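[1] pasting the structure only:
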């Protein structure tokens, strides 16, 4: 279990110096959570995981695959700069919010990664629109799930929590893995070797796949430890997402998504 600064603030509502916060046994504190404890000289109280207050890693609605909504919460105290710890009176144009309580330079690795996920999200929505206009309802719905997962990855990175695993309606993670490694056995077609004669939609799906592979490399550079408390799940999610793009290519070639 990962405990974020937002989890601690949810417990305290209004922090005071020396207040107690409950930290589940065996949990990991994010860097901003540790800074928050240090800033307010908070006293950590360890509790069994079964008795601890639920953290933001749990979904009250049970799913990330939902319609887009404006993600920014403008309530709370003014963010601090991760470079100097200060709370600037006004934000310089070279800074942006790293999380709900910290500014960071726009050259920060996480901000670079976030921008690339944003670009993938835009590409996914564009391809979804193309599929929808072509009357490919099943493909458009699947691409909608991919777009929603881009939003899940951004939310996980911003809130410093593990990302939920990707799921495509009607296909388990294991089934998707088998389909992309043995398309002949699962889908009845061979691995793809597309060329310039292929349909435009197939090429856009291929761009989505290759873009996601590049993005996975960026994520691995940002979170280079396989034991990172939340970054490892983002890297894994992007790895699976590139496979899903390939699955959609295969399904399109076969003549249907599901």
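    Everything's here; your move. Here the structure is a predicted model, which is why all the values come from computation and not from measurement.

[2] going forward, measure contacts between C-alpha atoms and count neighbours the same way
    OK.

[3] Please name the residues that touch the residue nearest in space to the middle of the chain.
    For the chain, the residue sitting closest to the mean C-alpha position, by C-alpha atoms, centre = their mean, is residue 153 at 0.7 Å. Residues in contact with residue 153 (C-alpha atoms under 8 Å, 6 or more residues apart in numbering) are 117, 163, 234, 237.

[4] so how many other residues sit close to the second one?
    Counted with other C-alpha atoms under 10 Å, the neighbours of residue 163 add up to 24.

[5] Confirm it sits in a strand?
    No. The assignment for residue 163 by DSSP: H, G, I helix; E, B strand; the rest coil gives coil, which leaves it out of any strand.

[6] Look up how far residue 153 lies from it.
    With distances taken as C-alpha to C-alpha, to the nearest Å, residue 163 is found 6 Å from residue 153.

[7] Chain neighbours aside, what residue packs nearest to residue 170?
    Take residue 170 and drop its neighbours on the chain: the residue closest to it by C-alpha to C-alpha, 6 or more residues apart in numbering is residue 258, 7.4 Å away.

[8] Now for residue 163 and residue 153: what residues contact both?
    In contact with both residue 163 and residue 153: 234, 237, using C-alpha under 8 Å, 6+ apart.

[9] follow-up on the earlier one: among the contacts of residue 153, which are in helices?
    With helices defined by DSSP state H, the entries of those inside them are 117, 234, 237.

[10] hang on, the earlier thing: just the buried residues of the helix or strand harbouring the residue nearest to the centre of the chain, please?
    Using DSSP states H and E, residue 153 falls within helix 137-159. Under the neighbour-count criterion of 16 or more other C-alpha atoms under 10 Å, helix 137-159 has 139-159 buried.

[11] List of residues touching the helix or strand that comes right after it?
    Following helix 137-159 in sequence order, the next helix or strand is helix 173-181 (DSSP H and E). Residues outside helix 173-181 that contact it (C-alpha under 8 Å, 6+ apart) are 166-167, 185-187, 243-244, 246-247, 250.

[12] alright, now check it against this:
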């Protein structure tokens, strides 16, 4: 259990300037001197926690603490909240997809650029669904359904004509970028599990978790197609 003292509160004001609100953990002990100083300075002490955050009703129009952000239209949470971390990872995913598109364009793989553009649009849908609570549509990439993608990733030789890959620098820049992209997708999936798995192991947003799992398989399929030579343009092959 923490303690908020007058000295600590005065130090916060000295460092950060005038405060409208200060948030503390639910079991924090507020010393009488700290409570009196807060009243004198017009500082509202708000009890919160990592998951529930602060409602706009609690703030009543006062300035939002800088270390808080909107979880939805009604509630603010610390920026360390698992769902806010997930949104940051989904932002990172989009950035890595675009970086991979640049490498694919430079290597003369316009079809791969297009497939990654489809993936980028889907990643943006995932972020929107996380924020709004809307459902996630089934993933379809390069003409394949989710189950097709899973089948291709499990049996690349029969479906694509190459054995399972162990990526290395010998395979070039595009494979390196795709391999990194796949690793990022897996990290986003872990973040989704942190955000949505209940203590009993049941998921709150199984659709998002499943979609991310299939996305990592889709990236692996792209890697196999690159190695199989399916993404090079005709002009590239003639050079």
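    Structure's in. What do you need? Small disclaimer: the values here were computed from a predicted structure and weren't measured.

[13] Help me confirm that residue 123 of the first structure comes into contact with residue 208.
    Yes. Residue 123 of the first structure lies in contact with residue 208 (C-alpha atoms under 8 Å); the separation is 7.1 Å.

[14] the more surrounded of these two?
    residue 208 (22 against 18).

[15] picking up where we left off before, so of the contacts of residue 153 of the first structure, which two are at opposite extremes in space?
    117 and 163 (13.5 Å; C-alpha to C-alpha).

[16] returning to what we had before: now, which of the contacts of residue 153 of the first structure sits nearest residue 225 of the first structure?
    The shortest approach to residue 225 of the first structure among those belongs to residue 234, at 11.8 Å (C-alpha to C-alpha).

[17] tell me the contacts of the counterpart of the closest one in the second structure?
    Aligned against the second structure by TM-score structural alignment, residue 234 of the first structure finds its counterpart in residue 208. By C-alpha under 8 Å, 6+ apart, the contact list for residue 208 of the second structure reads 126, 130, 136, 192.

[18] Relative to residue 108 of the second structure, how far out is residue 208 of the second structure?
    Applying C-alpha to C-alpha, the value for residue 208 of the second structure to residue 108 of the second structure is 33 Å.

[19] Residue 91 of the second structure too?
    As judged by C-alpha to C-alpha, residue 91 of the second structure and residue 108 of the second structure stand 26 Å apart.

[20] Next one: residue 224 of the first structure from residue 232 of the first structure, what distance?
    Distance of residue 224 of the first structure to residue 232 of the first structure, computed by C-alpha to C-alpha: 8 Å.

[21] Mind checking which of the two has more residues around it?
    Taking neighbours as other C-alpha under 10 Å, residue 224 of the first structure and residue 232 compare with residue 232 leading, 18 against 14.

[22] Tell me the spatial nearest neighbour of that one, not counting adjacent residues.
    Spatial nearest neighbour of residue 232 of the first structure, excluding adjacent residues (C-alpha to C-alpha, 6+ apart): residue 226 at 5.5 Å.

[23] which SS class is the residue of the first structure most remote from its centre?
    In the first structure, the residue that sits farthest from the middle, by C-alpha atoms, centre = their mean, is residue 197; the gap is 34.6 Å. Following three-state DSSP, residue 197 of the first structure is assigned to coil.

[24] can you pull the contacts of the aligned partner of residue 251 of the first structure in the second structure?
    When the second structure is aligned by TM-score structural alignment, residue 251 of the first structure is paired with residue 225. Neighbouring residues of residue 225 of the second structure by C-alpha under 8 Å, 6+ apart: 160, 231.

[25] element containing residue 225 of the second structure, please.
    Following DSSP H and E, one finds residue 225 of the second structure within helix 206-227.

[26] distance from that helix to the first structure after superposition?
    Once fitted to the first structure, helix 206-227 of the second structure is off its aligned match by 0.6 Å on average (mean C-alpha distance after the TM-score superposition for the first structure).

[27] Show residues contacting the next helix or strand after that helix.
    Later in the chain than helix 206-227 of the second structure, the nearest helix or strand by DSSP H and E is helix 234-238. Residues from elsewhere that reach helix 234-238 of the second structure (C-alpha under 8 Å, 6+ apart): residue 108.

[28] now do 10 Å
    Contact with helix 234-238 of the second structure is made by 107-109, 229, 232, as judged by C-alpha atoms under 10 Å, 6 or more residues apart in numbering.

[29] Buried ones only from the residues you listed, please, as a ChimeraX command.
    If you want just the buried ones from these in ChimeraX, going by 16+ other C-alpha under 10 Å, the selection is:
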select :107,108,109,232
